[in-house]
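**Student:** everything below, folded, please.
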Amino acid sequence: MSITHIVLLLLVVVLIFGTKKLRNIGSDLGGAMRDFKKGMEGDEEAKAAREREEKLRADPPVTAQVPPVHTESTEPRDRAP
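**Tutor:** Modelled structure (predicted):
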């Protein structure tokens, strides 16, 4: 497409819609893009909050570890005389 084709296309669009209508379409399109970006940022924040909650549920707080107590042994005991 050459530059003359683009200019001709823009001229036809302006004649069909008019400059006022094109300005309104441009501002509406800009507002829609702005709202979409805000919505995407909100989704990322919600996702991060869910991940924090998942981590809290998956990793319980560390408590003091008590060594296991062995009551029975499988090895024979040596008795001292």
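**Student:** make it CA atoms for all contacts and neighbour counts henceforth
**Tutor:** Will do.
**Student:** tell me who's in contact with G26.
**Tutor:** The contact partners of G26, by C-alpha atoms under 8 Å, 6 or more residues apart in numbering, come to none.
**Student:** hmm, try it at 10 Å
**Tutor:** Taking C-alpha atoms under 10 Å, 6 or more residues apart in numbering, we find G26 in contact with K20, A32.
**Student:** one more: L10?
**Tutor:** T4, I16.
**Student:** same thing with G31?
**Tutor:** Per C-alpha under 10 Å, 6+ apart, neighbours of G31: I25, K37.
**Student:** so it is in which element?
**Tutor:** Assigned by DSSP states H and E, G31 falls within helix 19-58.
**Student:** run this one through as well so I can compare:
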Amino acid sequence: MGSFSAWHWLIVLAIVLLLFGRGKIPELMGDVAQGIRAFKKGVEDEKDE
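**Tutor:** As a prediction, this is how the structure comes out:
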């Protein structure tokens, strides 16, 4: 019940690819990156005030 083997990670990766497709994953990661940038900018704006 402790750690995952390589087979577990391959199965998880296959399920993620089936759910989201190859084209959706980069788009999703880009959206996450934009959210992080916006959050950092908001925090910096709060420091300046």
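**Student:** re the thing from before, how far is the helix holding G31 of structure 1 from where the chain is centred?
**Tutor:** 11 Å (C-alpha atoms, centre = their mean, to the nearest Å).
**Student:** over to stretch 8-15 of structure 2?
**Tutor:** Distance, stretch centre to chain centre, for stretch 8-15 of structure 2: 16 Å (C-alpha atoms, centre = their mean).
**Student:** Provide the aligned range in structure 1 for it.
**Tutor:** Stretch 8-15 of structure 2 corresponds to residues 5-12 in structure 1, going by TM-score structural alignment.
**Student:** average separation of that stretch from the aligned part of structure 2, please.
**Tutor:** On superposition with structure 2, the mean distance recorded for stretch 5-12 of structure 1 (mean C-alpha distance after the TM-score superposition for structure 1) is 0.9 Å.
**Student:** centroid-nearest residue for structure 2?
**Tutor:** Most central in structure 2 under C-alpha atoms, centre = their mean is M29, positioned 5.1 Å from the mean C-alpha point.
**Student:** quick one: what's aligned to it in structure 1?
**Tutor:** So M29 of structure 2 corresponds to G26, using TM-score structural alignment.
**Student:** how far away is its match from T19 of structure 1?
**Tutor:** Separation of G26 of structure 1 from T19 of structure 1 (C-alpha to C-alpha, to the nearest Å): 10 Å.
**Student:** what residues are up against R23 of structure 1?
**Tutor:** For R23 of structure 1, the contact set (C-alpha under 10 Å, 6+ apart) comprises F17, L29.
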